[in-house]
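**Student:** structural data only, the sequence is not supplied:
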């Protein structure tokens, strides 16, 4: 059995977070190779092609989606990737009853009325917080300039100040089953730094033990996404639900990652990599 983990040219062998998964797959008889999505590798011969770090896709989304369409055994599958690479999915999840960070979708040509208080303006197609701007209360000139510079659909969200103290809670699911969680520190800060590849903001990560309220919302998010997409939870090889704490203390969805999320193996228990390897083995048997 052959599995290809998909990367990008700047990170041809990933960012090292998946190293334990590769070892776990080898232990159970699965051969793993890394290849950038645009490298011309023979993806069609693989039994399963798993998107891991193709983080330059945001600059070339039509080309990337065309490549996804050409891959017979892609995980997560093309309809999921196409839906999830545009963050306007947040509006659909809100319509499905998911408690989200209030989100307004802006289109080029719109002349937004900026809200009071701090807010975030970020491209609808983006990864790693690239292109996201935290706007200070009343600094509408900065918002206007950033909106004009983006030139693409964007999301407008009130900044959740609880992130400064508590960060985000990222909850990871494999094959629809909860695996583990980790905390991401506030990223839209003055001292934020990009990694050497330029594809994501460096994160401060640590293990997490989510409370019942967060577990419940995360489960609801996965259910809602499966319903919107018309798939079973088990059809999602992986999912990462990013939650923040609202002003009233309740968990809110900030993002749902179904295309190419970091899965936090370095912040998880050692068995997390084994769980993902087992989920991949099960997916191979279903083909």
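**Tutor:** Alright, I've got the coordinates. Keep in mind that this is a model prediction, so the values were computed, not measured.

**Student:** contacts, neighbours, all on C-alpha from now
**Tutor:** OK.

**Student:** what about residue 195, neighbour count?
**Tutor:** Neighbour count of residue 195, defined by other C-alpha atoms under 10 Å: 12.

**Student:** A further structure is provided below for comparison with the first:
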């Protein structure tokens, strides 16, 4: 069996790094599977159909060339290439427009306001900052492009005029933006990532805030560590978020990461976003998960192998 592990020719930030793929490759090869690590944007002439499975691991240059990446993914789909996360999961995860849909389907989320070119940005800016203060106790929001990874293009904003300026810049570029309240608990409790593999809870991580007041830079998953401090209703909130997400997609993913923050007053988990294009799984913090994911890839590869002529 042959499995392709997909990365990028270059990452958007100098501190971005892919620690998952080498560990996954080692685990796959320990289990007797052939692997190749290939860049989606710098491998001319590669026959992707030659692989039993293509696992999109770190295609993060995609955020700087979304059209090209979409063309590449669509091309693989047309050729019948088996993707670890199916084509609709990857395509749907390229834009955070799924967030209001997941909320409608029953997830407890951080409210997300989509701002499209032509919308009344002055009114939206005033309403979203006022709502953040009223509902979450802090007059601050995060504004970012609807399609982005890490904190690319994101900013924490506390003044209405600054939010108007940010939204106007996105509008001028023809970019849809999203605005979410800044949840202050991230500054002390961090952000919790829940990694799901084959529809089941695999492991959890916690990482520090990037956009906290006074913090400079855009670190990539700062101070990531294994586990999280579990509260009484956490599992119910995680299950509800995942089940709501499944109602919005036509097929179940092999793996996603659900990112949560805690409500500053109630402590309940609020869904921030779902990473489904190429979720970082933090295998270095949970090596057993690398072996588990490798087994899942090999099982899918075996199915693909059986149907080949």
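**Tutor:** That came in fine, so what should we check first? Owing to the predicted nature of the structure, the values given are computational and were not obtained by experimental measurement.

**Student:** tell me where the stretch 201-309 of the second structure has helices.
**Tutor:** In the stretch 201-309 of the second structure, the segments counted as helices under DSSP state H, counting those that start in this stretch are 234-246, 287-307.

**Student:** in CSV: those helices, plus mean neighbour count and distance to residue 47 of the second structure.
**Tutor:** Formatted as CSV, the helices of the stretch 201-309 of the second structure follow (neighbours: other C-alpha atoms under 10 Å; distance: least, C-alpha to C-alpha, whole Å):
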stretch, mean neighbour count, distance to residue 47 of the second structure
helix 234-246, 18, 32
helix 287-307, 17, 16
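
**Student:** in TSV, list these along with distance to residue 98 of the second structure.
**Tutor:** Formatted as TSV, those follow (distance: least, C-alpha to C-alpha, whole Å):
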stretch	distance to residue 98 of the second structure
helix 234-246	8
helix 287-307	25
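
**Student:** out of those, which is closest to residue 127 of the second structure?
**Tutor:** Closest of the helices of the stretch 201-309 of the second structure to residue 127 of the second structure is helix 234-246, at 25.9 Å (criterion: C-alpha to C-alpha).

**Student:** which ones are touching the corresponding residue of the first structure for residue 87 of the second structure?
**Tutor:** Taking TM-score structural alignment for the superposition, residue 87 of the second structure sits opposite residue 78 in the first structure. Counting by C-alpha atoms under 8 Å, 6 or more residues apart in numbering, residue 78 of the first structure makes contact with 65, 68-69.

**Student:** for residue 252 of the first structure, state which of these is nearest.
**Tutor:** residue 65 (29.0 Å).

**Student:** how much does the helix or strand hosting that closest one stray from the second structure?
**Tutor:** Applying DSSP states H and E as the criterion places residue 65 of the first structure in helix 61-70. Here helix 61-70 of the first structure, set against the second structure after superposition, deviates by a mean of 1.4 Å using mean C-alpha distance after the TM-score superposition for the first structure.

**Student:** closest to residue 30 of the second structure out of the helices of the stretch 201-309 of the second structure?
**Tutor:** The stretch from the helices of the stretch 201-309 of the second structure with the least distance to residue 30 of the second structure (C-alpha to C-alpha) is helix 287-307; that distance is 9.2 Å.

**Student:** so how many other residues sit close to the aligned residue in the first structure for residue 272 of the second structure?
**Tutor:** Using TM-score structural alignment, the equivalent of residue 272 of the second structure in the first structure is residue 254. By other C-alpha under 10 Å, 22 other residues sit near residue 254 of the first structure.

**Student:** residue nearest the middle of the first structure, spatially speaking?
**Tutor:** residue 257 (2.9 Å; C-alpha atoms, centre = their mean).

**Student:** now the strands: where do they sit in the first structure?
**Tutor:** 2-7, 31-36, 48-51, 74-75, 104-106, 119-123, 133-135, 154-158, 168-174, 177-184, 205-207, 238-245, 251-257 (DSSP state E).

**Student:** circling back: next one: the match of residue 272 of the second structure from residue 149 of the first structure, what distance?
**Tutor:** Separation of residue 254 of the first structure from residue 149 of the first structure (C-alpha to C-alpha, to the nearest Å): 23 Å.

**Student:** ditto for residue 216 of the first structure
**Tutor:** 39 Å.

**Student:** what do we get in the first structure for residue 59 of the second structure?
**Tutor:** Checking TM-score structural alignment: residue 59 of the second structure goes with residue 54.
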